[in-house]
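1. okay, predicted coordinates and the sequence, questions at the end:
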Amino acid sequence: MGKLTTLNGILKDEASQMKLNVVHLCSSVNAKTIDLALLKATSHTSHNPPSDKYVTFLQSTVDTCYGPETVSAILHRLRLTTDVCVAAKCLILLHKMIKAESGYNEEDSLRDSNSHRTLIYNQGGSNLKLNDLNVNSSRFTRELSPWVQWYKQYLDCYLSIAEVLGVTPNIKDKTEDKRLETQRVSHYTTDCIFKQIDFLVNLFEHISDRPKTPTSKLNKIIIEMIELMVQDYFSVIKLIRIRFEELNERVAKPYELVPVLERLENCKEGLNEFSWRSKYLIEDFWCLVSKLKDM
């Protein structure tokens, strides 16, 4: 980061801090603390992803009355900033906030959860808006810019899935999570399951179309985006598998699955990079895809 860029970032962060102090003269301590944590997590002067310290604090507001305020504040900062790095951090924060929602529990297993996702994406409309970003300030921003544009679209896709499923696609390895999701799926109509699979496969396709990872120097923000994306990839594999297993019991004509299976196979090469992360999960999934296609 050049000296002028660093100085400019410091001045912007200090100006934001001063503005925050004025705005919150009559606000609650909690509201000011949330905004301060957001500023620290999305500073102009660091090329690192948001600090775990601030992420954890902001995530802790998700299931409280301050959850909507936190999400709205991140969206507001995202829309206003022209800094590529700040925009990337805002998107990462939103992703982590959504993933922090508790969706797989007994109470929510058969109905939609009361979610803050609707503040970001509701009824097919996205509130994820990027400003005209200054992409040419440095080599770092030029490398990061295509990832920010892609990541914004990725989150739109991710949130559209959450809207269709009624729950964030963030299933864990717990047996209980799988049981509850299997129970949910068993209550859906066949057409509904096909629709859900279609949206889930969209995420596979979007991951396959990700920008090329910079080879010049490790970009920690891009690495963080990829890590969150890979977590989603593994969750979506589990969600698709549960639906395939349900359809396999219901559908008398397996060829109805062929278009979806072909779309999946077209993504396979672009997803091979992550196979080593969960070898058996990946192998079992692609074996199931091949088996269904050959039926």
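-> Now that the structure is in, tell me what you want to look at. This one's a predicted model, so the numbers in the text were calculated from it and none came from an experiment.
2. rest of the way, CA atoms for contacts and neighbours
-> OK.
3. I figured A73 hits D35, correct?
-> Yes: judged on C-alpha atoms under 8 Å, A73 makes contact with D35 at a distance of 7.2 Å.
4. so for those two, which sits in the more crowded spot?
-> Ranked by neighbour count (other C-alpha atoms under 10 Å), A73 and D35 place D35 first, with 20 against 17.
5. the helices in the stretch 151-295 of the chain, which residues?
-> 175-186, 190-208, 220-250, 258-271, 279-294 (DSSP state H, counting those that start in this stretch).
6. next one: the stretch 1-150 of the chain
-> In the stretch 1-150 of the chain, the helices defined using DSSP H, counting those that start in this stretch lie at 3-23, 29-41, 52-59, 67-80, 84-99, 139-165.
7. what angle do the last one and helix 84-99 make?
-> With axes from the mean of the first three to the mean of the last three C-alpha atoms, to 10 degrees applied, the angle from helix 139-165 to helix 84-99 works out at 20 degrees.
8. dropping in the other structure now:
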Amino acid sequence: MGQSKNLKHLQSICKDKAKIIKAAFSITNRTTTSIQITVLRATTRSAQSPPHDHHISTLLSLSNTTRHSTSACISAIIHRLHHHHHPNVYVALKSLLTLHYMIAQGSFSLKEQPLLHPMSATGFEFLNLSRFVDNTDIQSREFGGWAQWYAGFLESNLSTSTILGCFLSSSKMDIEKKKEKLKISLYMDLFKELEALVSMIEEICKAPSSLYCQTNDIIYEVMRLVGEDYRMIQYHTKIRLTELSERLHNLTKNELTGLARCLERLEGCKGRLTELFKNRKRNDSFWNLEGEVMSKLMKLKKNAEMKSVSRKMIEYVTESTQLNSQLSATSRQLRLLPYGESNYCLTFTR
């Protein structure tokens, strides 16, 4: 068993080196070649560790030189994710990690790459790992579930960023600018953004239940980055909850109902999130705000329902009164004669 594992490890090393040599001799410009080689080195078949920091730093540096290099960087990562003869879960996870680093730390031009926005707002699965399977061994199959989920999470990240009009990891200045615009945004736009953020939180909650896998350095790094995104999701959600809280009195009954359902979905995630990030700060202020908005919302919704019932009762009583009045008036106009009396004389002849 040990010899078989060592042999597979040796084969993986040879395959990685062969790809690096092939990239080095490919007919492309120097920057593109450097990007391809760095991506290969960052996404080796080894199960031991996530991409090294210096490889990520090199990619970030290379991607910032020109628009062509920016596009080449994203293309190389996506190509590495999909184009290999036999699915390898560690290559897939490291490719997704590398892409996540680019999304979180990359320049504005890198984040605006069309490859990162391929119909993402409509839920198009451009990373396409929903059926990913690596049957090499039990651990590979187990980690394959993490690769599927992580790809779905990154797709949700990009689609949510498209709806928000900014990336989760945008600078504080960009977020503050967006915050000012929210004050004049329509309710439907705010609700759409809040719903996208809640959907992303729900995607986090779909993480595989095999939390023991987090003892692996690669999975641990995945959850660390997801945890950072979750922190930013909370920040963006709090901004929109605060703005919506100030508008609750102006919402219709249907709008209050829709918002209540959205917040109920959010509350339903709390237990799972506590389980996933139990060693992190609980962010009580976030849940306290959500609870306050929900309480205020339910009170207004109840009042709206009571007013609706009262209005219907008043309308019913008014209609009944009007009907009785009409019947009384009609009765007086008829002036019915007593039985047996008549104003006419009938003559019978034989």
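-> It's in. These figures come from a predicted structure and were not determined experimentally.
9. if we can go back for a sec, the helices of the stretch 151-295 of structure 1: which one's closest to L130 of structure 1?
-> Evaluated over the helices of the stretch 151-295 of structure 1, closeness to L130 of structure 1 peaks at helix 220-250, with 16.8 Å, by C-alpha to C-alpha.
10. mean deviation, the closest one versus structure 2?
-> Once fitted to structure 2, helix 220-250 of structure 1 is off its aligned match by 0.8 Å on average (mean C-alpha distance after the TM-score superposition for structure 1).
11. report the inter-axis angle for that helix versus helix 190-208.
-> For helix 220-250 of structure 1 against helix 190-208, the angle by the same axes, to 10 degrees is 150 degrees.
12. counterpart of helix 220-250 of structure 1 in structure 2, which residues?
-> The alignment of helix 220-250 of structure 1 onto structure 2 (TM-score structural alignment) spans residues 217-247.
13. just the buried residues of the matching stretch, please?
-> With burial defined by 16 or more other C-alpha atoms under 10 Å, the residues of stretch 217-247 of structure 2 counted as buried are 218-223, 226-227, 229-234, 236-241, 243-245.
14. can you check the distance spanned by stretch 100-119 of structure 1, start to finish?
-> End-to-end distance of stretch 100-119 of structure 1 (C-alpha to C-alpha, to the nearest Å): 15 Å.
15. what of stretch 127-144 of structure 1?
-> End to end - C-alpha to C-alpha - stretch 127-144 of structure 1 spans 21 Å.
16. list the contacts for the residue nearest the centre of structure 1?
-> Computing the C-alpha centroid of structure 1 and ranking residues by C-alpha atoms, centre = their mean puts H95 first, at 4.0 Å. H95 of structure 1 makes contact with L155, L228, according to C-alpha atoms under 8 Å, 6 or more residues apart in numbering.
17. if I line the two up, what does it land on in structure 2?
-> Taking TM-score structural alignment, H95 of structure 1 has H100 as its aligned residue in structure 2.
18. repeat for S186 of structure 1
-> That one, S186 of structure 1, aligns with K183 by TM-score structural alignment.
19. nearest residue to its match other than its sequence neighbours?
-> Of all residues not flanking K183 of structure 2 in the chain, E243 sits nearest, at 7.0 Å (C-alpha to C-alpha, 6 or more residues apart in numbering).
20. again, but for T190 of structure 1
-> L247 (7.1 Å).
21. can you report how many residues lie near I20 of structure 2?
-> So I20 of structure 2, with other C-alpha under 10 Å, has 19 neighbours.
22. what does it align to in structure 1?
-> Here I20 of structure 2 is matched to Q17 in structure 1, going by TM-score structural alignment.
23. next up, the contacts around that match.
-> Going by C-alpha under 8 Å, 6+ apart, Q17 of structure 1 touches L36, L39.
24. L144 of structure 1 versus K217 of structure 1, what's the distance?
-> 12 Å.
25. I meant K172 of structure 1, not that one.
-> On the measure of C-alpha to C-alpha, K172 of structure 1 and L144 of structure 1 end up 30 Å apart.
26. who has more neighbours, the two?
-> Using other C-alpha under 10 Å, the more surrounded residue of K172 of structure 1 and L144 is L144, with 21 against 14.
27. isn't the more buried one up against K220?
-> No: the pair L144 of structure 1 / K220 is not scored as a contact, 10.2 Å apart, by C-alpha under 8 Å.
28. ok, L97 of structure 2 to V226 of structure 2 distance?
-> Using C-alpha to C-alpha, L97 of structure 2 is found at 10 Å from V226 of structure 2.
29. ok, now E155 of structure 2?
-> Note on E155 of structure 2: its distance to V226 of structure 2, by C-alpha to C-alpha, is 13 Å.
30. same question for L194 of structure 2.
-> Distance of L194 of structure 2 to V226 of structure 2, given as C-alpha to C-alpha: 19 Å.
31. same check on K299 of structure 2?
-> Distance, K299 of structure 2 to V226 of structure 2, using C-alpha to C-alpha: 35 Å.
32. quick one: map T38 of structure 2 onto structure 1.
-> With TM-score structural alignment as the criterion, the equivalent of T38 of structure 2 in structure 1 is A37.
33. for the closest residue to its match other than its chain neighbours, grab the count of nearby residues.
-> By the measure of C-alpha to C-alpha, 6+ apart, the closest residue to A37 of structure 1 outside its immediate chain neighbours is Y54, 5.6 Å from it. For Y54 of structure 1, the neighbour count with other C-alpha under 10 Å is 19.
34. what sits against Y54 of structure 1?
-> Contacts of Y54 of structure 1 by C-alpha under 8 Å, 6+ apart are A37, L38, K40, A41.
35. how close does it get to K220 of structure 1?
-> Y54 of structure 1 sits at a distance of 17 Å from K220 of structure 1 (criterion: C-alpha to C-alpha).
36. how far away is the closest residue to V198 of structure 2 other than its chain neighbours from S130 of structure 2?
-> Leaving aside its chain neighbours, V198 of structure 2 sits nearest to L266 (6.0 Å; criterion: C-alpha to C-alpha, 6+ apart). To S130 of structure 2, L266 of structure 2 is 24 Å away according to C-alpha to C-alpha.
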